[in-house]
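**Student:** predicted model, plus sequence, below.
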Amino acid sequence: MPKITTKDGTEIFYKDWGPKSATPVVFHHGWPLSADDWDNQMMFFLLQGYRVIAHDRRGHGRSTQTFAGNEMDTYAADVAALTDHLDLKGAIHVGHSTGGGEVAHYVARAKPGRVAKAVLIGAVPPIMVKSEKNPGGLPIEVFDGFRAALVANRAQFFLDVPAGPFYGYNRPGAKVSQGVIENWWRQGMMGGAKAHYDCIKAFSETDFTEDLKAIEVPTLVMHGDDDQIVPYADSAPLSVKLLKKGTLKTYAGLPHGLCTTHPEVVNPDLLAFFKS
């Protein structure tokens, strides 16, 4: 399995499919998943002639189950190490949920020429937790609840999330896929409990405001307005206002995991943005 080793000895697993001469698209997964969450999009864009790359964030999937470094600065540094190793130029970075935060944090710091465009899907920026500066955010008690559930019974928690709010399967009339639920569980349980615990703080309390302001490349912000994990009103519209070249695409009634539940909607919109 292809891996790179970072400065602190962490092994980062990655997939790299397609011709090296093609435009690279780098996919960044959400918590607590892995590169496998992008299988649909990777196959779609591979068949469209792109070079597709996805990594397992440290502590997730097939990467090292790290005790330390489970925060955005290190996540972004890991991405930089990967892009340097692969010598990517003019890449498009696509992040979902926590991965959207990782994209914002990396792209704001990327070496000149490395990044051409960025996409934030159901992403956590600007900041999730409620505060005086962010009155529309979620109370810290929500995230404390995530941590408590993870410690008490991670296996059950990692069934409850996809079976309910993540894919909108708790909505009346939802078309539930047991395979999708079990695949979410499989990916989650591959990672490390400590890293997943730490990552809750990383995705909920990191303030990406300055990152968004610093991004120079065209950035597409995609979000379902029935997102029960990263509420729409306190995320996508606020992010677009901070971006220099931001475009907002809102999906009526779609859930947090829209890339999985509605790839026939998401993929063509991504393709159009890539080609624009």
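**Tutor:** Everything's here; your move.
**Student:** alpha carbons only for contacts and neighbour counts from here, please
**Tutor:** Fine.
**Student:** distance check, the residue nearest in space to the middle of the chain against Val176.
**Tutor:** Geometric centre of the chain, nearest residue: Gly99, 2.1 Å, by Cα atoms, centre = their mean. Applying Cα to Cα, to the nearest Å, the value for Gly99 to Val176 is 24 Å.
**Student:** about what we covered before: for the residue nearest to the centre of the chain, helix, strand, or coil?
**Tutor:** Recorded secondary structure, Gly99: helix (DSSP: H, G, I helix; E, B strand; the rest coil).
**Student:** now it: how far from Gln178?
**Tutor:** 24 Å.
**Student:** how near is the spatially closest residue to Glu216 that is not a sequence neighbour to Thr23?
**Tutor:** Leaving aside its chain neighbours, Glu216 sits nearest to Lys244 (6.3 Å; criterion: Cα to Cα, 6 or more residues apart in numbering). Distance of Lys244 to Thr23, computed by Cα to Cα: 23 Å.
**Student:** which one of these two has more residues nearby?
**Tutor:** For the pair Lys244 and Thr23, the greater number of neighbours falls to Thr23 (19 against 15), based on other Cα atoms under 10 Å.
**Student:** test my guess that that one contacts Ala91.
**Tutor:** Yes. If you go by Cα atoms under 8 Å, Thr23 and Ala91 touch, sitting 6.4 Å apart.
**Student:** tell me where the chain has strands.
**Tutor:** With strands called from DSSP state E, the chain shows them at 3-5, 11-17, 24-28, 51-55, 91-96, 115-121, 219-224, 246-251.
**Student:** ok, second structure coming up, stack it against the first:
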Amino acid sequence: MPTITTRDGTEIYYKDWGQGQPIVFSHGWPLSGDDWDGQMLFFLSQGYRVIAHDRRGHGRSSQTWSGNDMDTYADDLAELTGKLGLEDAVHIGHSTGGGEVARYLGRHGSKRVAKAVLIGAVPPLMLKTEANPGGLPIDVFDGIRKGVADNRAEFYREITLPFYGYNRPGAKVSEGIRQHWWLQGMMGGIKAHYDCIKAFSETDFTEDLKKIDVPTLIMHGDDDQIVPIGASAMLSSKLVKGAQLKVYPGLPHGLCATHPEVVNPDLLAFIKG
């Protein structure tokens, strides 16, 4: 399998297909680069080079017990882009991956980056605090921790319902999409997944967003039950200078899988624009 070895000895698995301008995909928790299947195949057909990695502790990368934090995720991404020699890259991040992209740009700058896209992304801060009253209370994330620790397999099966909006009246449920999510999740390491809950919920990306100096598209479904739009996209779009905000009425958190026919053309238009 194609991997890079980071400075702390972690093996990061990645897929690197095609030729042309590179598009780098950062996935959500607790998934893998396979979550971008519908986008990678589409952009390959449009003449782009597509790269997706499995975050440390996720998918086929090393099941790390340490380094499961946003700074290290961003550093891993910087090592990957450096070792692959990527220039003029478009970075697309979903959910936790959106935080990874924001921290990568805030921490390493945009020298290698042409554009950025944050989809259903966790920035600027998911946790409710005095300074962030619209966030979610710590009890929500403690519940996720309990679900992972007590019965990860069952918790991962059930969370697919709100993730894809399949708990809504009249929703057309795809058991294949649900099983694909579960399979990706169970490939990763429980320690890394447990630690990542703190990383995606308690990391404040405000200063990272302010540093982004490349054209940025922020995409979010307004029925996102995992990362509510009010405390995420609506705030991030004001912090990133010149950001474009695209809101999808009625779409869920996992909109890239449920509605690729909507998301992919919008991504292509932004990249070409």
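**Tutor:** Thanks, I have it. Remember, predicted model here, so these are calculated numbers, not experimental data.
**Student:** so what number do they get for TM-score?
**Tutor:** Once superposed, the chains reach a TM-score of 0.99 (TM-score structural alignment, normalised by the length of structure 2), with 273 aligned residues with a Cα RMSD of 0.7 Å.
**Student:** if we can go back for a sec, quick one: map the residue nearest to Glu216 of structure 1 onto structure 2.
**Tutor:** Matched to structure 2 by TM-score structural alignment, Lys244 of structure 1 sits across from Lys241.
**Student:** got the contact list for its match?
**Tutor:** Residues counted as contacts of Lys241 of structure 2 (Cα atoms under 8 Å, 6 or more residues apart in numbering) are 210, 212-213.
**Student:** for the equivalent of Ile226 of structure 2 over in structure 1, give its distance to Lys241 of structure 1.
**Tutor:** Aligned by TM-score structural alignment, Ile226 of structure 2 pairs with Ile229 of structure 1. To Lys241 of structure 1, Ile229 of structure 1 is 21 Å away according to Cα to Cα.
**Student:** distance check, the alignment partner in structure 1 of Lys198 of structure 2 against Ala148 of structure 1.
**Tutor:** Aligned by TM-score structural alignment, Lys198 of structure 2 pairs with Lys201 of structure 1. Distance, Lys201 of structure 1 to Ala148 of structure 1, using Cα to Cα: 13 Å.
**Student:** neighbour-wise, which of these two wins?
**Tutor:** Neighbour totals were compared for Lys201 of structure 1 and Ala148, and Lys201 leads with 18 against 14 (other Cα under 10 Å).
**Student:** thinking again about what came up before, would you confirm that the residue nearest to the centre of structure 1 contacts Gly30?
**Tutor:** Yes. Contact criterion Cα under 8 Å: Gly99 of structure 1 and Gly30 qualify, at 5.0 Å.
**Student:** could you give the number of residues near the equivalent of Gly113 of structure 1 over in structure 2?
**Tutor:** Correspondence of Gly113 of structure 1 to structure 2, assessed by TM-score structural alignment: Lys111. Under the neighbour criterion other Cα under 10 Å, Lys111 of structure 2 is assigned a count of 11.
**Student:** same question for the one 10 residues further on.
**Tutor:** Other residues lying near Ala121 of structure 2 total 32 when counted by other Cα under 10 Å.
**Student:** then Leu159 of structure 1?
**Tutor:** 17.
**Student:** tell me the spacing between Ile271 of structure 2 and Tyr194 of structure 2.
**Tutor:** Counting by Cα to Cα, the gap from Ile271 of structure 2 to Tyr194 of structure 2 is 34 Å.
**Student:** in a markdown table: the strands of structure 1, plus mean neighbour count.
**Tutor:** A markdown table is the format used below for these (neighbours: other Cα atoms under 10 Å):
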| stretch | mean neighbour count |
| --- | --- |
| strand 3-5 | 16 |
| strand 11-17 | 20 |
| strand 24-28 | 26 |
| strand 51-55 | 24 |
| strand 91-96 | 25 |
| strand 115-121 | 24 |
| strand 219-224 | 25 |
| strand 246-251 | 17 |
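**Student:** which residues does Pro255 of structure 1 contact?
**Tutor:** Applying Cα under 8 Å, 6+ apart to Pro255 of structure 1 gives the contacts 165-168, 224-228.
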